[in-house]
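Participant: missing the sequence, but the structure's below:
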């Protein structure tokens, strides 16, 4: 089985945490006997001189082809004009990638195209699949459906890519329902839960890190990009109701300045630590040191941060987004709260008072592994190829 994985969401030297769950899934699949995977991770780069901007300079300097953690990865560039033309991205991506794919396909034919994000990857995979006469699959992860699938200028391309695909994946049953509501065929959508490195993400003593951070009371951590959709502002707004709690924000993003100003305005800035975008391999000790992981996102598929936190034995408080109810089936794992500060503070207080055993919390996600994830993906691709 020769798979061409199309993934704009994939880590690189400029952004080592970007789409790391796609890398882990792909590596686990590639480790299966009889499976060969070639990753093509297109990079959106604007024309010169915008390409010299600090936001794009490191991306433009990435190698065009490399071995990335054992995976064969190509990184072709495609045209990107910041601020305009997002609806043109699938066509621009496909046009840039097709010559390379045709050459690789001639040398060793691919059996299937695996698109790992719904936009622009899904519509681009549709174009490439039609050109090469190959079946294709698209995986939905959350924001790609909730944003691009509902935006006026991209909805049609997203839905068409879903309708024409030979198979579709969704990271939760809730996300599958959202895809069906858009008009995608339910009988072609398989729920494919994420994996987790259960050896790396495990309970551990966090006292040294807490001492290093100067935290003597309760430690809350929020793992996720600092963007409006993740709504970390609600946790900051809840802090005045939790005078013994310190919040660690593990992430970076466009809303950081706004969140810093909010913390100052509420007089809780001394109890908010902006840790930045931590290396993924360093996350377990930060999560395990916390009493609760809080992520009040407006939308999700099924967040990897939820699963990784529970694997570390740290209960979670989240809002009713995506697969939240599919994951939190046991109260020991945490609570789903309404999206306002008082409700979050109340839920966090109840979880803290319960003092759940880390081993019991971890047991709630024992089924989430990359081996299980890869086995399911392998069987799913076999079904597509046998159809």
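Facilitator: Everything's here; your move. Here the structure is a predicted model, which is why all the values come from computation and not from measurement.
Participant: going by C-alpha atoms from here, please, whenever you check contacts or count neighbours.
Facilitator: Fine.
Participant: burial of residue 133, as a residue count?
Facilitator: 11 (other CA atoms under 10 Å).
Participant: try residue 137
Facilitator: Residue 137 has 27 neighbours, counted by other CA under 10 Å.
Participant: tell me the SS of it?
Facilitator: strand (DSSP: H, G, I helix; E, B strand; the rest coil).
Participant: now do the contacts for it.
Facilitator: 112-115, 165-169 (CA atoms under 8 Å, 6 or more residues apart in numbering).
Participant: now swap in residue 228 and tell me
Facilitator: Per CA under 8 Å, 6+ apart, neighbours of residue 228: residue 255.
Participant: doesn't residue 263 fall inside a strand?
Facilitator: No. Per three-state DSSP, residue 263 lies outside any strand segment and is helix.
Participant: how far away is residue 375 from residue 193?
Facilitator: Between residue 375 and residue 193 the computed distance is 12 Å (CA to CA, to the nearest Å).
Participant: compare neighbour counts for the two and give me the winner.
Facilitator: Per other CA under 10 Å, whichever of residue 375 and residue 193 has more neighbours is residue 193, with 24 against 13.
Participant: check contacts around the nearest residue to residue 135 once chain neighbours are set aside.
Facilitator: If the residues on either side of it in the chain are set aside, residue 135 comes closest to residue 112, at 5.3 Å by CA to CA, 6 or more residues apart in numbering. Residue 112 sits next to 2-4, 134-137, 385 when contact means CA under 8 Å, 6+ apart.
Participant: next up, a second structure to put side by side with the first:
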């Protein structure tokens, strides 16, 4: 069967928190999956909150009012609901119940929720009769322990009703008490991206690569990409930079930026850190191609996967990541194959790994080649979409499409016990 028709006739509704141009790994994943499923014949809609104001503020840190907006992203219909307020990480979306009801009444085969997403989860809890429900569980609620405990009954209610629960990696299931409760429903579905812009860079990307190389000629260029929040390991990176030559380009913004700038000054590395904010895609892809390595020093299971690792790998860039227990991070980029993995929170180890790349002839090139090969084999968006559509068909009791790629597998009780 041609992959262009794998999803023919399936009507899919994705419920996300936000949608690009909102930044973030989950947001990018929802867009990638929706687009790839639509390319394979499914009718795909996305319902989410509008992350931007009329003035064009598109930051994660924007918590004000926004209007309702509907648009098309290629073949994907996107409905961004107006937000009245954001309270304790929950978006107040007055139109959500009515819009969701009307979308379901028009006919939906699969509702696919992406969590953490308390607003959309609560909305589904209130719907008495649901079609087939899939939940992609991107991360447990790690740090907000009180809020997580209060929210858990509502979470359990919907997870019990779900037909399938998807995890980014099998490793994450082993450390999640919530997923282990529903392990018979859980399937591992690795996230993928559209690799073409990375494997076949545009002239604009190549120009950006040349600019990065010219501006940092003869100096190791280290990249760190992601929101500046507690689990990204920003301070670990700054402490490591004090022990290695080169410049660290921090791509992203967030609540820890001000403290990070102060920490860089105290460490004496202020002049070797570039706070780049959000970079346009061409500039970021050019930076991936020009850099020496991606630093990915995340320190908690809130980091369940790390799509920026895949972007770097597809660019042929080695990754220096951390061995977060029960997280997919060290599975995405493997030690000595696509990069180097160091203990969590160990700035000395991160610095040693960086120096090893600089001092071992051919190592960076070898790991970069391995990174690109692994990205092509495991993290293509069309493979992810086909696997997901196959799971939809199985849950709906429809004939499953025949595909060449290995299908996602059930996470067995024995597997979970053995890793606990």
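Facilitator: Perfect, thanks for sending it. Here the structure is a predicted model, which is why all the values come from computation and not from measurement.
Participant: any chance you could compute the TM-score here?
Facilitator: For this chain pair, the superposition-based TM-score is 0.85 by TM-score structural alignment, normalised by the length of structure 1; 365 aligned residues with a CA RMSD of 2.8 Å.
Participant: number of residues surrounding residue 149 of structure 1?
Facilitator: The tally of other residues near residue 149 of structure 1 (other CA under 10 Å) stands at 22.
Participant: before we move on, the earlier item: map the residue nearest to residue 135 of structure 1 across to structure 2 for me.
Facilitator: Using TM-score structural alignment, the partner of residue 112 of structure 1 in structure 2 is residue 110.
Participant: ok, that match to residue 128 of structure 2 distance?
Facilitator: Going from residue 110 of structure 2 to residue 128 of structure 2 by CA to CA gives 16 Å.
Participant: same thing with residue 300 of structure 2?
Facilitator: On the measure of CA to CA, residue 300 of structure 2 and residue 128 of structure 2 end up 36 Å apart.
Participant: neighbour-wise, which of those two wins?
Facilitator: Neighbours per residue, other CA under 10 Å: of residue 300 of structure 2 and residue 128, the larger number sits with residue 300, 21 against 6.
Participant: now the more buried one: closest residue in space, sequence neighbours ignored.
Facilitator: Closest residue to residue 300 of structure 2 apart from its sequence neighbours, by CA to CA, 6+ apart: residue 231 at 5.4 Å.
Participant: surely that neighbour meets residue 296?
Facilitator: No. At 10.5 Å, residue 231 of structure 2 does not count as touching residue 296 under the criterion of CA atoms under 8 Å.
Participant: who has more neighbours out of the two?
Facilitator: The residue with more neighbours, out of residue 231 of structure 2 and residue 296, is residue 296; 26 against 16, by other CA under 10 Å.
Participant: OK, contacts around the closest residue to the more buried one other than its chain neighbours?
Facilitator: In space, and not counting its chain neighbours, residue 296 of structure 2 is closest to residue 321: 4.6 Å by CA to CA, 6+ apart. Residue 321 of structure 2 is in contact with 295-298, 329-330, 333, 339-342, counting by CA under 8 Å, 6+ apart.
Participant: do the same with residue 208 of structure 1
Facilitator: Going by CA under 8 Å, 6+ apart, residue 208 of structure 1 touches no other residue.
Participant: next step: the contacts of residue 137 of structure 1 restricted to strands.
Facilitator: 112-115, 167-169 (DSSP state E).
Participant: residue 29 of structure 1 matches what in structure 2?
Facilitator: Matched to structure 2 by TM-score structural alignment, residue 29 of structure 1 sits across from residue 37.
Participant: OK, contacts around its match?
Facilitator: Here residue 37 of structure 2 is in contact with 7, 44, 382, 385-386, 389 (CA under 8 Å, 6+ apart).
Participant: among those, which two are most distant?
Facilitator: Farthest-apart pair in the contacts of residue 37 of structure 2 is 44 and 382; separation 15.0 Å (CA to CA).
Participant: my guess is residue 86 of structure 2 contacts residue 63. True?
Facilitator: Yes. Counting by CA under 8 Å, residue 86 of structure 2 touches residue 63, with 5.5 Å between them.
Participant: in terms of neighbours, single out the busier of these two.
Facilitator: residue 63 (18 against 14).
Participant: over to the more buried one. Which of the three states is it?
Facilitator: Using three-state DSSP, the structure places residue 63 of structure 2 in coil.
Participant: distance check, it against residue 226 of structure 2.
Facilitator: 19 Å.
Participant: ditto for residue 331 of structure 2
Facilitator: 19 Å.
Participant: could the ones in strands among the contacts of residue 137 of structure 1 go into TSV alongside distance to residue 288 of structure 1?
Facilitator: As requested, those are exported to TSV (distance: CA to CA, whole Å):
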residue	distance to residue 288 of structure 1
112	40
113	38
114	34
115	33
167	37
168	34
169	31
